[in-house]
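Asks: Sequence and computational prediction follow.
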Amino acid sequence: MRYLEGRDMPRRADVGRWLLAALLLWCSAWAQADLSIAGTRFIFPANSSVISIRVGNIGQAPILLQAWLDKGDAKASPSGLAVPFVLSPPISRLEPMQRTALMLRYSGEPLPGDRESVFWINFLEVPSRLPVTENVLRLAYRMRMKLLYRPQGLTGTADQAVRQLRWRFAAEGKGEGALLASNPTPYYVSFAQLALGSGSRSISLQGITVEPFGSARIALPEVPGTTPDQAVVHYQVATDSGETLSGSARIQD
């Protein structure tokens, strides 16, 4: 979520000139997120009472950080959400180069005990409103990261789950098709990248997640290989440690 903060609102007749000025300002201004977060996703084991999320301000001005959780709807208002976790503090001010920790606690509301449950942690960085002497571009950055609640006693391990996925190709006519990924494990499998085929006919996909004991249907613009059993999917998957694991699997009949 980003917003442009200007000094004056443009009249309708000046919209064209204002847009041009905004583009020039974008080219001449310097802006970046000053919020740093330790991790790319978070695991909450069922036997834990609290986990900490390390955050910091690597910029040269104070920032305001608002943090909240949702169940998957990025547009939902934080005030109307009901999630079984408490994140504190929900709002904090970070001075330049300051580091601190947010504390995440499970409220104890029932969640499935045979599989992982997924939630999203939202981090909204609001920049300083200190007076400036020249035009600047102020951006509010919002980041969303996965939170996985993991019950005790699940079979296997999360990092091995990707090797148990079953891949199948389904032709749908006119050269189009879909890649079907079935997950027989109790873990979420999140792909940073998927690639099918090779050369000029290769297809690259991002942001694919297969839920526990579920499946994902991935629409494809064309058949990636000569026949389904000759196609191979190459993947990069996120691990518990935050690293990326590369591998490949053959698409089955």
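Replies: Everything's here; your move.

Asks: CA only for contacts and neighbour counts going forward, please
Replies: Will do.

Asks: wait, what's in contact with the residue nearest in space to the middle of the chain?
Replies: Nearest to the geometric centre of the chain sits M145, at 4.6 Å (C-alpha atoms, centre = their mean). For M145, the contacting residues are 40-42, 120-122, by C-alpha atoms under 8 Å, 6 or more residues apart in numbering.

Asks: Comparison target, given below:
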Amino acid sequence: MRLASRLLTITALCIGHLTAAPQAYASVVIAGTRVVYNQSDSEVTVKLTNNGKLPGLTKVWLDKGDPDAKPDSIDVPFTITPPIMRIDPGKSQTLRIMSTGEALPADKESILYLNVLEVPPKPSGDDASANQLQLAFRTRIKFFFRPTGLKGQASDAPGAVVWHIKRDGSTNAIEASNSSQYHVSFDRIELTGDGHTAAFDQGGMVGPGESKSFPLKGEVPSSGGKVKYTAINDYGGPQSGEASLAP
């Protein structure tokens, strides 16, 4: 399920000839699928655990939304300690993320992305000459900075979204307008009515004060309809709700 899904990027390829490659997974995992940094906090901590059988060298950084930006070229108002670490098998490492005090918007939540790049150890001994698949795994999750003084609660934001149907010939979409000061992430959006159901199930996010359209698959009701959605809360869990289409 996407609530716990993470972006996995293969950044290295095999060395030598391989006839078959086994399915691979990241050994270093993040505790949680998103991070919320409240402005009132002096820092936020994130736990990384190596569930693999080998030690791993891990590099951590924040980006502003461009997954292809080079870490050394990104200027963000946060520091991460430690930015590079070795995590032994079965061990954990706690990251400390602290604000530098540089200004971010005070009237809305900001979003960045936390990146964890795991580089496997180089083969040694007999393994060094064998054909091996060497992979580096990258995990990227949302990092929200939440200033003090925002109106309402983040958990109330999905219920405040206003929904409209956008019809363009054979293409139908549902538009979500977010008037809150928080980001709203959706796992699934469903429109039902007149015995018909149309849905969007690819996951998406609407920023504060923004509107976004999501393409629907299925039969859209000819008029009206009820919107059923599953949003994602601060803990990465599902938050279900219903709403009516706006006139």
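Replies: The structure has been received and is ready for your questions. Treat the numbers as computed from the prediction; the structure is a model and nothing was measured.

Asks: Give me the neighbour count for T197 of the second structure.
Replies: T197 of the second structure has 18 neighbours, counted by other C-alpha atoms under 10 Å.

Asks: With P22 of the second structure instead?
Replies: With other C-alpha under 10 Å as criterion, P22 of the second structure counts 6.

Asks: Could you measure from it over to P215 of the second structure?
Replies: 35 Å (C-alpha to C-alpha, to the nearest Å).

Asks: rewinding a little: the residue nearest to the centre of the first structure pairs with which position in the second structure?
Replies: In the second structure, M145 of the first structure lines up with I141, judged by TM-score structural alignment.

Asks: if I've got this straight, its match is in a strand?
Replies: Yes: read with DSSP: H, G, I helix; E, B strand; the rest coil, I141 of the second structure is one of the residues of a strand.

Asks: what about it, distance to A31 of the second structure?
Replies: For I141 of the second structure, the distance to A31 of the second structure - C-alpha to C-alpha - is 11 Å.

Asks: Name the SS class of whichever residue in the second structure pairs up with R163 of the first structure, please.
Replies: Counting by TM-score structural alignment, R163 of the first structure lines up with G159 in the second structure. For G159 of the second structure, the reduced secondary structure class is helix; criterion used: three-state DSSP.

Asks: per the alignment, R188 of the second structure corresponds to what in the first structure?
Replies: So, by TM-score structural alignment, R188 of the second structure is matched to Q193.

Asks: now do T230 of the second structure
Replies: Per TM-score structural alignment, T230 of the second structure is aligned with Q236.

Asks: now the strand or helix carrying its match, how far from the centre of its chain.
Replies: Under the criterion of DSSP states H and E, Q236 of the first structure resides in strand 232-238. Between the centre of strand 232-238 of the first structure and the centre of its chain there are 17 Å (C-alpha atoms, centre = their mean, to the nearest Å).

Asks: same thing with stretch 144-164 of the first structure?
Replies: With C-alpha atoms, centre = their mean, you get 16 Å for stretch 144-164 of the first structure.

Asks: ends of it, how far apart?
Replies: OK, stretch 144-164 of the first structure end separation, C-alpha to C-alpha: 28 Å.

Asks: Which positions within that stretch qualify as buried?
Replies: Neighbour counts using 16 or more other C-alpha atoms under 10 Å place 144, 146-151, 158-159, 161-162 of stretch 144-164 of the first structure among the buried residues.

Asks: that older thread, got the contact list for the match of R188 of the second structure?
Replies: By C-alpha under 8 Å, 6+ apart, Q193 of the first structure lies in contact with 204-208, 235-237.

Asks: where exactly do the helices run in the first structure?
Replies: For the first structure, helices defined by DSSP state H occupy the ranges 15-28.

Asks: now F213 of the first structure: how far from S241 of the first structure?
Replies: 23 Å.

Asks: got it, and V132 of the first structure?
Replies: Counting by C-alpha to C-alpha, the gap from V132 of the first structure to S241 of the first structure is 41 Å.

Asks: Pick out whichever of those two has more residues nearby.
Replies: Ranked by neighbour count (other C-alpha under 10 Å), V132 of the first structure and S241 place S241 first, with 12 against 7.

Asks: Run through who's touching stretch 76-91 of the first structure.
Replies: 64-71, 102-109.

Asks: Of the contacts of M145 of the first structure, which is the nearest to Y3 of the first structure?
Replies: Within the contacts of M145 of the first structure, the smallest distance to Y3 of the first structure is 16.7 Å, found for N122 (C-alpha to C-alpha).

Asks: Map that closest one onto the second structure.
Replies: In the second structure, N122 of the first structure lands on N115 (TM-score structural alignment).

Asks: what's the burial count for that match?
Replies: 20.

Asks: again, but for W68 of the first structure
Replies: 22.

Asks: you'd agree the match of N122 of the first structure is up against K142?
Replies: No: assessed by C-alpha atoms under 8 Å, N115 of the second structure is found out of contact with K142, at 9.0 Å.

Asks: before we move on, the earlier item: most neighbours out of the contacts of stretch 76-91 of the first structure, which is it?
Replies: L69 (26 neighbours).

Asks: Need the counterpart of that residue in the second structure.
Replies: That one, L69 of the first structure, aligns with L62 by TM-score structural alignment.
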